[in-house]
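> Have a look; sequence and predicted model below, questions after that.
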Amino acid sequence: MKNCIATYALTQKGAETARKIAKLLQADCYALQRYATKSDIPFDSLKDIVADKFPRYESHVFVAASGIVVRLIAPYLKSKDIDPAVVVVDQNGEFAISLVSGHLGGANELARLLGDKIGAVPVITTATDCSGVPSIDLMARDQGLVIGAIGAIKHINSAMLDGEKVSVYDPDGYLNLTGLNEYFVVIDSVAKLPEFRCGIVVDWQVHDLPERVLTLYPRCLSLGVGCRRGASADEILKLVRSVVVENGLAMDSIFSVGSIDAKKDEVGLLEAAAILGLEPEFFSADELDEIKVANPSDMVMKHMGVAGVCEAAAIKLAGATQILVPKTKSMRVTAAIARKI
C-alpha cells in the first residue's frame, strides 16, 4: 500500500464519486464488489474492510451516510492526536463533512481540499474554526512542537471562545504568536500562570504546573550515547531516563540519538532508540574527533580513537558549540545531552 488516503463506496453512484476523488487525490478506492471496476479494490463487507484498513491510512473518505460511518469507525477511535482523518461525502459529491481528527489529523483541510477538487461544500464543525479563533493544536503542529497532555487543549479553546486571553510562557520563542495579541498574553515566569484562567508553557524543561496549563515541548535536545559491547536496552534506557529526570528535562524534547559508527550494530542501542521512537545517527571517529568534549577519556581514546563519544555525538547532532548535560555514566553506558540553538 503506497497511498495514504483511502476512499470507500457502497452504491453505484457513490463508486463513481469515490473513483473521481481517488484519482484527484491519488488515493486507493475501495468499492462494494458488485460496483467495482478494474481500478477499484473490491470488498464484500465495509465493516470488515474498515477493521482491516482503518489504522493503515492517514486519511479516509467515505462516500456513504454519516451514521453508517460513525458506527463502523467507533470501535477503532483512540485519541485525537493519533486517529486518522475521516471525511464523509454524499454520493453526489455535494458535501464533504469533516467527521474525525479535524485539526491534527487534517480532516478539516481534507474537506476543504475536496471542496476545491470536486466542488463539494466543506462542512466543518470544530468550534475554533467556526468562531475564527486560533487552533492551538494546529499552531503546535506547524511549529514542530510536541503536545503534552492533549486533554488540556479544551481549556485553551474554551477560554478563547469566551473571549479571554490565554497566558503563554515561551522563554525561547518557539510558538509564533505574531498578530495574535487578541488571544494570547506573553508572561515571563511560570509563577504568573495562576493569575489566568488557563495557560500554555512552551519549554524543554519540566515545570510543576497548574491543572489548566497546556505544555508544548520543542524538539531541541539531542542525546549522545556511548556503551560497551553487549550493553542492554534496559541499562541504556535506565541511564537516559535518569539523566532526563535529574536535570529537569522533557523526554519529548529529545529529537535524536547518536553514537559512534562502531556501535551501529549494537543491538541494545538500536532497541533503546526504537523504544524512544528515535532514529539513531552514527558518526565516524574523525567526525567526533572534531568536537572538543568537556570530559575526555583515555580509555575511549584507546578503544575508539576519540576523546569522547556521548558528548561529541550530542553536540554533533544539535549543531551546538557546548554540552547541556555533560557525560553521565552507569556501569556500561554513558549519556550526554546537547541543545539545538
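Everything's here; your move. This one's a predicted model, so the numbers in the text were calculated from it and none came from an experiment. Numbers count the residues shown, from 1 in each chain.
> From now on I want contacts and neighbour counts done on CA atoms only, so please keep to that.
OK.
> which secondary structure element contains the closest residue to A233 other than its chain neighbours?
Nearest residue to A233, sequence neighbours excluded (C-alpha to C-alpha, 6 or more residues apart in numbering): G268, at 4.1 Å. If you go by DSSP states H and E, G268 is part of helix 267-276.
> how near is P122 to H155?
Separation of P122 from H155 (C-alpha to C-alpha, to the nearest Å): 27 Å.
> And these two? Which one has more around it.
Counted by other C-alpha atoms under 10 Å, P122 and H155 do not tie: P122 has more neighbours, with 22 against 18.
> other SSEs contacting the helix or strand harbouring the more buried one?
If you go by DSSP H and E, P122 is part of strand 121-123. Strand 121-123 sits against strand 95-100, helix 107-118, with contacts defined as 3 or more C-alpha pairs under 8 Å, 6 or more residues apart in numbering; DSSP states H and E.
> putting a second one here so we can go through both:
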Amino acid sequence: MPFARLATATTPTCHIGLGLAAVGRPGYINLGRDEDLGDNRSVEALRTRTHELLDAAYFQGVRYFDAARSYGRSEEFLADWLNARPDIDDVVIGSKWGYTYTAAWTTDAEKHEVKDHGVGTYDRQRRETAELLGDRLDLYQIHSVTPDSPALTDKELHARLAEAAADGISIGFSTSGPAQADAIRAALEVTVDGEPLFRTVQSTYNVLETSAAPALAEAHDAGLTVIVKEGMANGRLADPYAPDALKAVAAETSLGCDAVALALVLRQPWAGVVLSGAATTSQLASNLHAAVVDLDEGQLARLAELAEEPRAYWEKRGSLPWH
C-alpha cells in the first residue's frame, strides 16, 4: 500500500493531503472562489497557482496529492510539477476516473462534467491518466460511487481494475450523496477471485455532514485507507460563511474556522488522510494549522450540534453555483 509511506512520516501535517479540484479548472463550487482566484483564470495562471500550492504543501510536510480526470487540467499540472522535481520521491499520488470534464475552460458551461462508470470510460481515462502521470500514479479511484452505480456490479470493470492492481496501482473509490454509507458498505463486498478489490475509500465528512462515519469506521477496520474530502463543506465552514458556533470555538483556539473544522476530521480514529482543498497558499497555511488544534470535550459537543440531515446537506451542496 502506498499509504504505508505516510505511517512512518514524522511531520505533523503528513496526514493532510492537497486536493486539486479548486485549482485545476476555472469553475468550481467553493464559496469565496471569486475572491480567491480573481479574474485571471487562464491555463497558465492556474498552472502557476497549482505549482505554488504544491511547493508550499510539500515543504510544509504534505505528502499526498489528489487529482481527477474531471478536474480540468489537474493531472497535467501535477505531472508538470513532478517532472520538474525528479528528486521528490516520497509523495503519494492519487487520481480518479468516472467523470469527463466538459466545461471547455469556462465557468458558465451548461454541464461541467459528465459521469459514466462504464468500462469504455475507464479504458479511455486510464490511458489519459497514464500518458500524464505514468508510473508516478499510486492510487486510481472510481469517482463518486453511489449505491446504484454500475461500478459496484460490473464484473468486466472489476477485472480491468484488478489488472491495474496487479501492475502495482492501488484501487479505490470515492463517494458522494446522502447514501454514502450504503455505497461504502456495498463496495466493501466487491471481490475479485475472493480478494477485496478496493484498498481506499474517499468520502465527504465534515462538521455538517457526519453520516458516513460508521461506514468509514467499518472500512478502516477492514483494512482500507480512509481519505476524507470536503472537510470544509465547499467553503461553508470557512470565514465569513462559518456557523456562529464554529466561529466561537475558533476564537477560543486563536486559529481559523478552517483549522478547527479540519481538526475535527483529523481526530477521527478512522481518518487516514484529510484533504485540504485550498486555492491559495495562505488558505493552505491556515488549513495546516489543523494538525496542532486541540479540542476539548465541550467544544466537540458544541460542534456536534451543527450536523445536518444528510439529504438537506446534499441539497444545499447541489445548489451551490459554479463560479
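Received, thanks. Only a predicted model underlies this, so the values are computations on that prediction, with no experimental measurement involved.
> Kindly provide the TM-score of these chains.
The TM-score (TM-score structural alignment, normalised by the length of the second structure) is 0.28; 168 aligned residues with a C-alpha RMSD of 7.2 Å.
> who does the next helix or strand after the helix holding G268 of the first structure touch, helix- and strand-wise?
As assigned by DSSP H and E, the chain's next helix or strand after helix 267-276 of the first structure is strand 280-283. Packing partners of strand 280-283 of the first structure (3+ C-alpha pairs under 8 Å, 6+ apart): strand 254-260.
> thinking the residue nearest to A233 of the first structure is in contact with I236, fair?
Yes: here G268 of the first structure reaches I236: they are 7.5 Å apart, a contact under C-alpha atoms under 8 Å.
> which one of these two has more residues nearby?
Shown here are G268 of the first structure and I236; by other C-alpha under 10 Å, I236 has more neighbours (24 against 20).
> quick one: contacts for the more buried one?
C227, G268, L269, A272, V333 (C-alpha atoms under 8 Å, 6 or more residues apart in numbering).
> Would you format the residues you listed as a markdown table with distance to V257 of the first structure included?
Converted to a markdown table, these look like this (distance: C-alpha to C-alpha, whole Å):
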| residue | distance to V257 of the first structure |
| --- | --- |
| C227 | 13 |
| G268 | 13 |
| L269 | 10 |
| A272 | 10 |
| V333 | 14 |
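> By neighbours, which of the residues you listed wins?
Within the contacts of I236 of the first structure, most neighbours by other C-alpha under 10 Å means L269, with 29 neighbours.
> excluding its backbone neighbours, what's nearest that residue?
In this structure, L269 of the first structure finds its nearest non-sequential neighbour in A233, 5.9 Å apart by C-alpha to C-alpha, 6+ apart.
> residues near the one you found, how many?
A233 of the first structure - counted by other C-alpha under 10 Å - has 18 other residues nearby.
> same question, the one 5 residues further on
Around K238 of the first structure there are 14 other residues, counting by other C-alpha under 10 Å.
> now do L6 of the second structure
19.
> would you say it is within a helix?
Yes: counting by DSSP: H, G, I helix; E, B strand; the rest coil, L6 of the second structure falls inside a helix.
> Look up how far I142 of the second structure lies from it.
Counting by C-alpha to C-alpha, the separation of L6 of the second structure from I142 of the second structure is 22 Å.
> How much space separates K155 of the second structure from Y140 of the second structure?
For K155 of the second structure, the distance to Y140 of the second structure - C-alpha to C-alpha - is 18 Å.
> So for those two, which sits in the more crowded spot?
Counted by other C-alpha under 10 Å, K155 of the second structure and Y140 do not tie: Y140 has more neighbours, with 25 against 15.
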